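1. Attaching a predicted model along with its sequence, questions to come.
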Amino acid sequence: MPPTASQARREEILRLATTTGLASVDELSQRFGVTASTIRRDLARLTADGRLARTYGGAMALTAHPEASLRQRTGEAYAQKRAIARWAAAEVQPGETVLLDAGSTVGALAHELRTARDLTVATTGLTALHELADVESVHVECLGGTLRPLSQAFVGPLTEAALERMTFDRVFLSADGVTADGGINEADLRQTRLKELMARRAARVYVLAHAEKLGRAPFHAWAALPPGWTLVTHRAASEAQVSAFTGRGVRVVRVEPLEELGDPEEPDPLPHPPGD
């Protein structure tokens, strides 16, 4: 017997909650073209069946969304990340002081900056340190602190204290997910607090995120961003994804694939940082 409309809707609600981490009553109501009361009944049924956990204004998946290690993420959307990194590197001007977050896309940016001259780079990520440690024309500042193994990033009060002593021309941030209204979504509250502080210390704020991360909220820690920030993504991002950001005053750059930027050959793999 085929599922009823309500059963099919509940299965789709469950899929959405598992994929994005959260399901909002208002968003689900608009998506399915039913009343908020109908959605609340669906959520109540899924909660009673032990398949969802209710939250204020919606529900969340019971199964925690697993956080991938930096090494696992390095191979994801590889061509998109390299194209984004190349565009971001072209923004950096000689004589500037820039701040690099941890993350695989920002790590790819650090690789592109190996040819830079007269540049100061501060970073919280081991990948950027690995890429730039032997580049004599780039002065590197390590914002040390407590190492978080999964993200290969320094976090905590020591990192935050080091940030307070510097200002930057540009900051390039990574994200597990990014939304137009919420900002950057991450698995760890220490990371989101740090990203907020990083954004406050820079004149220009960039978030580097490939298309699959746009509109996603797999975790429950958020970093709000100041007005006027720039989202750098890939041409694969849909018009609907992009309009959600431009409608809130975010500058969105969609870069071209690498082969259309004059680099038809497969680039060298990103280096693996030690450990996960």
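-> Arrived safely.
2. C-alpha from now on. contacts and neighbour counts both.
-> Noted.
3. Can you check which helix is longest in the chain?
-> Identified as the longest helix of the chain according to DSSP state H is helix 5-20.
4. on contacts alone, who are the packing partners of the helix or strand just after that one?
-> Tracing the chain C-terminally past helix 5-20 and defining elements by DSSP states H and E, one meets strand 22-24 next. For strand 22-24, the elements it packs on are helix 5-20, strand 58-61, judged by 3 or more CA pairs under 8 Å, 6 or more residues apart in numbering; DSSP states H and E.
5. Just give me how far stretch 10-23 sits from the chain centre.
-> On the basis of CA atoms, centre = their mean, to the nearest Å, stretch 10-23 sits 20 Å off its chain's mean C-alpha point.
6. Next up, the contacts around Cys142.
-> Ala122, Thr123, Thr124, Leu129 (CA atoms under 8 Å, 6 or more residues apart in numbering).
7. Can you give me the neighbour number for the closest residue to Thr97 other than its chain neighbours?
-> Excluding its sequence neighbours, the residue lying closest to Thr97 (CA to CA, 6 or more residues apart in numbering) is Thr120, at 4.6 Å. Residues contacting Thr120 under the criterion other CA atoms under 10 Å number 18.
8. alright, now check it against this:
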Amino acid sequence: MSLNIIDRHKLILKKLEANGFVTVNGLSDDFNVSLVTIRKDLKLLEEKKLLFRSHGKAVPVNPYITESTVKIKEKIHIEEKNKIAIAAAQTLEPNDSIIIASGTSVIEFARHIKPLEGLTVLTASLNTAIILTKIKGIDIMQLGGTVRSSSASVIGPIGEKMLAEFTFTKLFLGVDGIDIDYGLTTTNLMEASLNKEMIKASQKLIVLADSSKFNKKGFGRICGLNEVDQIITDSGLDEKTKNRLLELGVELTIV
């Protein structure tokens, strides 16, 4: 196949859209051009922000996440987070003892919690604790530790030691990224460490994540998807990812 650079670029983007990724070796074979030529093609397309190069391949967007503050995050995907929060609140049962981690998805979840007999909540999020104080009949425990100003939540060994003293029925976890192979991630290493201890202290892990979080990676790995019991997300989740999650045995709730 002999193509000029414009036609090659069009076909590269078409293959990328169809398959979700392209490889340098594969494109070199398809177009019968050198590896150097393909790398130059991908570099030009990346400069135009049409793809992201990584380890001999290219994907549609940069899968790596940079940290944003709660104030920024709470202004995006508002409708999706609201639907996810409503569905999460419906999983609560009388006498549940739950952990609510940190992030805008779990803060929205807290807003939809109704008075429930025997409900105990431990949270790392200061905003979540404040919201829950307005709901009668809930025993609230604030996790101790160092406060992160960007997320208004606590991290550190004090909170990790505190978690070792309790057992909870459910953990409601917000994440920055979900990658099928790599698992759940966040942008902060200490938060990832605290989340690991939350998982150890809980009988069931429920992840609240809008569809924009999928196929993304943060700096700190929390756990693999084999440790996840349920994911609540929105209808924007692509079919390929949905099927992979179901194959892994993850309970998937689409709202």
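-> Okay, I see it. In this text, all values refer to a predicted model and were calculated from it rather than measured experimentally.
9. in the stretch 151-255 of structure 2, which spans are strands?
-> Remark: strands assigned in the stretch 151-255 of structure 2 by DSSP state E, counting those that start in this stretch are 153-155, 170-174, 177-179, 183-186, 205-208, 220-223, 230-233, 251-254.
10. Make TSV out of those strands and add mean neighbour count.
-> What follows is the strands of the stretch 151-255 of structure 2, written out as TSV (neighbours: other CA atoms under 10 Å):
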stretch	mean neighbour count
strand 153-155	24
strand 170-174	24
strand 177-179	24
strand 183-186	25
strand 205-208	24
strand 220-223	20
strand 230-233	22
strand 251-254	16
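11. So for Ile98 of structure 2, which of these sits nearest?
-> strand 170-174 (4.8 Å; CA to CA).
12. which strands and helices sit next to the closest one?
-> Taking 3+ CA pairs under 8 Å, 6+ apart as contact, the helices and strands that strand 170-174 of structure 2 lies on are strand 97-100, helix 104-111, helix 189-200, strand 205-208.
13. quick revisit: same list, the strands of the stretch 151-255 of structure 2, but as TSV with distance to Gly144 of structure 2 please.
-> Output for the strands of the stretch 151-255 of structure 2, formatted as TSV (distance: least, CA to CA, whole Å):
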stretch	distance to Gly144 of structure 2
strand 153-155	7
strand 170-174	17
strand 177-179	25
strand 183-186	20
strand 205-208	21
strand 220-223	20
strand 230-233	27
strand 251-254	31
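14. between the contacts of Cys142 of structure 1, which is nearest Leu158 of structure 1?
-> Set against Leu158 of structure 1, the nearest of the contacts of Cys142 of structure 1 by CA to CA is Thr124 (11.1 Å).
15. how deep is that closest one tucked in, by neighbour count?
-> Thr124 of structure 1: 26 neighbours (other CA under 10 Å).
16. Help me confirm that Val106 of structure 1 comes into contact with Val171.
-> No - Val106 of structure 1 lies out of contact with Val171 (CA atoms under 8 Å); the separation is 10.2 Å.
17. who touches Glu67 of structure 2 in this structure?
-> Glu67 of structure 2 makes contact with Thr187, Asn188, according to CA under 8 Å, 6+ apart.
18. which residues does the residue nearest the centre of structure 1 contact?
-> Among the residues of structure 1, the one closest to the centroid is Ala175, at 1.5 Å (CA atoms, centre = their mean). Contacts for Ala175 of structure 1 were tallied using CA under 8 Å, 6+ apart; they are Gly103, Ile184, Asn185, Glu186, Val207, Leu208, Ala209, Lys213.
19. My read is that Met190 of structure 2 contacts Gly156, right?
-> Yes - the criterion here is CA under 8 Å, and Met190 of structure 2 meets it with Gly156 at 6.3 Å.
20. on that earlier part again, hey, what's in contact with both of Val106 and Val171 of structure 1?
-> Counting by CA under 8 Å, 6+ apart, the shared contacts of Val106 of structure 1 and Val171 are Leu100.
21. Nearest spatial neighbour of the equivalent of Ala89 of structure 1 over in structure 2, chain-adjacent residues omitted?
-> Correspondence of Ala89 of structure 1 to structure 2, assessed by TM-score structural alignment: Ala89. Closest residue in space to Ala89 of structure 2, ignoring its immediate chain neighbours: Ile113 at 5.5 Å, by CA to CA, 6+ apart.
22. Thanks a lot, catch you later.
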